[in-house]
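Q: next one to model:
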Amino acid sequence: MSVNQEAKGLDEKRGVEFSDGRLSRSEDEGQELTWTEEEEKVLVRRLDFLIMPLLILGFFALQIDRGNIGNALTDFFLRDVGITQFQFNVGQQLLSAGIVLLEIPSNIILYRLGPTVWIGGQILAWGLVATLQAFQKGLGSYLATRLLLGLCEAGFIPAGLFTMTRWYKRDESTSRFSIYFLGNLLSAACSGLIAYGILHMRGIGGLAGWQWLFLLEGIFTVLVGILFICLFPISAANPVSLIGLRYFNERESQILQQRVLRDDPSKVQARQNISLEEVKTTFTNWRLIPHLLMTIVALAPASTMGSYAPTLVISMGYERLQSNAMASIGAWIQLVMNVLWGVIAEKTRRRGLMVFLGILILWGTSLGNRLLVDSTNYPLKFGVLTASLSFQVPFHAVNGSWLSLNCKTAGERSITMAMLIMCANIAGIVGSQLFQAQDAPLYRTGFTVIVAFLSAAVVLATLANLQYWLLNKFQKRVGKDRYQY
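A: Here you go, the predicted structure:
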């Protein structure tokens, strides 16, 4: 049975079936459910203040625990733990490898258990690991904690993206995807400022500043996990939290379900498992190739810069702890750019163009970093570095929305989102080795490789747009639905 046939069959019953097995029916079996535009807008605003803050908070905690090690480097972390820069890079690769290994299995489990239990459990798990890494000593414990952190974090980002598609319509999703990534970007912006304060605690209780950093931020994550489990609604069909808070009445719940399904029948999720056919279809979908390769080569530099931005600022002659706060300036600008990119892409419905422009600007700023690598004009170098940090990822959320809109079933969408974030973490594995100790402190070779990667990303972004343009010309001739680009 096709997706449209499945959706039609459910509509004939005046209901929609979701993954928790419940069938939502309209308030009157004899007529189709209707609602006003204003009524729908009110419900969407309530969703924005319920669903989005919890997902953003989880993403904030994820990035805090994943990225605070870059701040720890400025507090003699390598010396205290007893590892080299090369070993540090290997640990960063293990974190990304752990995420890649469990990305798809995690989303398959999400499909069955739902976001409240699975996402909340993930946050608790990596929060405990993040807290206990404050007591690591030596190479073995360092590598083990990085791998465990990656395994526990695996699947969170695509789980959040997929969960949003269950609550929002197609023309609402791009801006929400970008807003979701605010959790990541806000963390990057705040982490330097937070670290600046916490790292001054070195010596209190006999602990190093970086130990206090891991302890306090890990405990924060555990609290976020508890909050998520207690407050996040189970599903649109059952909008109740695990502690019994009901957020929408029966009619509102029906509207929330049917507005999404009428907008996109492919979001019917009549089973609690992803079929083998959906897995096969997704893995053999050649249209994904430029998207996924582009993600790897465009995000690898972002991984490098995220870890080494404070160190680069130090190399310009700025004070060790001050560098953490200065490196966060670009991250604050990136917050604005990320939302702006998503809103423009959603309003203009030119997601592919915005992805291309985002990568092109990043290429230009990175080329500036390479050309200035030997310059002693440190204010100019810092300005160009800040501009580069400002455009590291705005294209990424829009690319995710672009992919999501062109998926044909809910299962395919779930796997596609997992594959996208897998590639983002493969980028992390690659990016963790772009800056080598022998290339320090200017990293001439590293910046050269970054420019080469982003040049390839510009080409791949062009190919991604071109393939949909050509496909839509063919689709129009044969009278089939057109692809979104």
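Q: when you work out contacts or count neighbours from here on, use the C-alpha atoms and nothing else.
A: OK.
Q: tell me the contacts of residue 309?
A: The neighbours of residue 309, taking Cα atoms under 8 Å, 6 or more residues apart in numbering as the test, are residue 327.
Q: how about whatever helix or strand it lives in: buried residues?
A: Using DSSP states H and E, residue 309 sits in helix 288-315. Within helix 288-315, the residues that count as buried by 16 or more other Cα atoms under 10 Å are 288, 290-315.
Q: what separates it from the chain centre, distance-wise?
A: A distance of 14 Å separates the centroid of the chain from that of helix 288-315, by Cα atoms, centre = their mean, to the nearest Å.
Q: just stretch 173-184 next, same as before
A: Computed by Cα atoms, centre = their mean, the chain-centroid distance of stretch 173-184 equals 8 Å.
Q: so which residues make contact with it?
A: 52, 55-63, 161, 164-165, 335, 338-339, 341-343, 345-346, 394, 397-398, 400-402.
Q: one more sequence to fold, the one below, so I can look at both together:
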Amino acid sequence: MNNEKVFLLNDKEDDLGDKKLLRKLDWHLIPTMTFLYLLSFLDRVNIGQAKLDGLTVSLKLSSNQYNTCLSVFFVLYVVLEIPSNLILKRLRPSRWIPMIMVGWGIVMTLMGLVNSYASLLICRLFLGAAESGLFPGVNFYLSSWYKRRELSWRISIFFSAAALAGAFGGVLAYGITKMGGVGGQEGWRWIFYLEGIATVVVGAIAFFFINDFPSDRPKFLTESEYNRVMTRLQTDAGAGASEHFSWKQVFAALSTWKVYAWSLCYISILVPFYSLSFFSPTIIQNLGFITYQAQLLSAPPYVFAFFTTMITAYVSDKYAHRSIFIIVWLSVSIVGYTILITLENLVVKYLAVVLVAGGLSPCIATCIAFISGNVSPHTKRATALAFMISVGNIGGIISGQLYRTQDAPRFILGHTINLGFCALGLISVVILLFGLRAENKRRDRLYGPINAPMVLPDTEVQSSDTFDVVSEEDRRRWGYEYMSEKEILDLGDQHAAWRYIL
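A: Alright, predicted model coming up:
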């Protein structure tokens, strides 16, 4: 390679410079996004705490009307997720994310003024529309900064905000409802007022703290750090290093069976997860606790979920495996729902709620890392991720209907349906595991195993085909000698040298 200085990169060993770079990336990217999602999830599910403090009584809502208000959130949320990810790609995160945050913060604040079923329904509909861009957008954003085996830990830190919101939300709601009577307003209205105003303020400030994609050369990176980031990403992505927008990649994402299998797995996790998020205060109250006890006792299950999510993420990234952890934790959730259906002891059933929460939470973050690390190039990944999350959030529409007042106090119907979804998720991830493993073996058999580290010139990074720069012999071996560089880049995860993370 002439007299150029070269360095070796492989995905099993990072040098000290990479570790220092990762710490810098983590500090500038993860805390901001985690805090934003905490506010998002808090604003999404605080209606469950408001119900305990009298929302349904004040607005004279029937059980079906309340459940409809829960479900309608996801109607526009699902429809707008893919368009939002494409807008994010064009407008940049530092503009798009603060815009939608201010939007949903305003809607949340206005929810404190509702005085009828219709007005609450409209607010929940527009809240879903405004929030639709954050979760898929941030997952796509993080997958654009980190190597595939580094994703699970970072996405799990981000998603742990949902567990923290579940834990923090009950305690916060208990404190806020003590403001009942202030300004002539009921306590549940103050939940919406204060949490909505906080979101608006944070959204306005976020414009100054959110960094854009690596290719936008964010200011916190030096020139050498920027080059290193781009080299790491291109080496890890291989043929998926292409970042140009392409409708061909959009259609490619929607034409592979794997995306639909991931989507089926994801919706099977989200139905029980959302129903637990919305109804855990009600479920716990119906175990025999009074209102303030139910609000406070809704916290421990999510504290446990936080720890299971973080531990799973660490081990999952360490060993570069995804599916086995989803299988294990879905099995734990199935055990929890079985206990809730069959037993009547109060303490045991509360512990079952803890098991279910702790089992479902790590599955979500791991499933997102699973698809993010296995779909390429850039636009194809953005589309596949947004599609999976959109399909999954249809589960939010379903979950809002599962726990009806007439089924109290045991809620057998809701628990049984959720158990069935967990079993469906288990089947889906097993299919993915065997399917991806078979494809890896097929490529090994046809093209040989990919073991050698990639050798790249230590020069300014260009948007090039990292497989192509290795040797013309590889091009001939893979049958790509008559393909242009752009065509090879567009292969992404269909490239002969790509191996799926299981």
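Q: next, the angle helix 288-315 makes with whichever helix or strand comes after the helix holding residue 309 of the first structure.
A: For helix 288-315 of the first structure, the following helix or strand on the C-terminal side (DSSP H and E) is helix 322-348. Angle of helix 322-348 of the first structure versus helix 288-315, following axes from the mean of the first three to the mean of the last three Cα atoms, to 10 degrees, is 150 degrees.
Q: how close does the helix holding residue 309 of the first structure sit to the second structure?
A: Once superposed with the second structure, the aligned residues differ from helix 288-315 of the first structure by a mean of 1.3 Å; criterion: mean Cα distance after the TM-score superposition for the first structure.
Q: so how far is residue 108 of the second structure from residue 114 of the second structure?
A: Residue 114 of the second structure sits 11 Å away from residue 108 of the second structure, going by Cα to Cα, to the nearest Å.
Q: so those two - more neighbours on which side?
A: Neighbour count, other Cα atoms under 10 Å: between residue 114 of the second structure and residue 108, residue 108 has more, with 27 against 17.
Q: what does the more buried one align to in the first structure?
A: Structural alignment (TM-score structural alignment) places residue 108 of the second structure against residue 130 in the first structure.
Q: so who does that match touch?
A: Counting by Cα under 8 Å, 6+ apart, residue 130 of the first structure touches 65, 145, 149, 214, 215, 217, 218.
Q: please enumerate the helices of the stretch 51-200 of the first structure.
A: All helices of the stretch 51-200 of the first structure, identified by DSSP state H, counting those that start in this stretch, fall at 77-81, 85-113, 115-132, 139-153, 156-167, 170-180, 182-198.
Q: which one of those lies closest to residue 435 of the first structure?
A: Proximity to residue 435 of the first structure (Cα to Cα) singles out helix 85-113 among the helices of the stretch 51-200 of the first structure, at 8.8 Å.
Q: and that closest one with helix 156-167, angle?
A: Helix 85-113 of the first structure runs at 30 degrees relative to helix 156-167, counting by the same axes, to 10 degrees.
Q: helix 85-113 of the first structure maps to which residues in the second structure?
A: Mapped onto the second structure using TM-score structural alignment, helix 85-113 of the first structure covers residues 63-91.
Q: that stretch vs the first structure, average offset?
A: Mean for stretch 63-91 of the second structure is 0.9 Å (mean Cα distance after the TM-score superposition for the first structure).
Q: try stretch 163-174 of the second structure
A: Averaged out, stretch 163-174 of the second structure is 0.9 Å away (mean Cα distance after the TM-score superposition for the first structure).
Q: quick one: that stretch aligns where in the first structure?
A: Against the first structure, stretch 163-174 of the second structure falls on residues 185-196 (TM-score structural alignment).
Q: also stretch 286-306 of the second structure?
A: Stretch 286-306 of the second structure corresponds to residues 315-335 of the first structure when matched by TM-score structural alignment.
Q: how far away is the closest residue to residue 35 of the first structure other than its chain neighbours from residue 42 of the first structure?
A: Among residues not flanking residue 35 of the first structure along the chain, residue 255 sits closest, at 7.4 Å (Cα to Cα, 6 or more residues apart in numbering). To residue 42 of the first structure, residue 255 of the first structure is 11 Å away according to Cα to Cα.
Q: the more surrounded of these two?
A: Higher neighbour count among residue 255 of the first structure and residue 42: residue 255, with 21 against 11, using other Cα under 10 Å.
Q: and residue 439 of the second structure, how many residues sit next to it?
A: 13.
Q: one more: residue 21 of the second structure?
A: 17.
Q: can you check residue 438 of the second structure too?
A: Other residues within reach of residue 438 of the second structure, judged by other Cα under 10 Å, total 12.
Q: so which strand or helix has the aligned residue in the first structure for it?
A: Using TM-score structural alignment, the partner of residue 438 of the second structure in the first structure is residue 470. Assigned by DSSP H and E, residue 470 of the first structure belongs to helix 444-478.
Q: re earlier: other residues contacting the match of stretch 163-174 of the second structure?
A: By Cα under 8 Å, 6+ apart, the residues outside stretch 185-196 of the first structure that reach it are 60-61, 63-64, 67-68, 71, 213, 306, 321-322, 324-332, 334-335.
Q: show me what contacts residue 468 of the first structure?
A: Going by Cα under 8 Å, 6+ apart, the list of residues near residue 468 of the first structure reads 483, 484, 485.
Q: closest one to residue 236 of the first structure out of those residues, please.
A: residue 484 (26.0 Å).
Q: that closest one maps to what in the second structure?
A: The alignment partner of residue 484 of the first structure in the second structure, by TM-score structural alignment, is residue 501.
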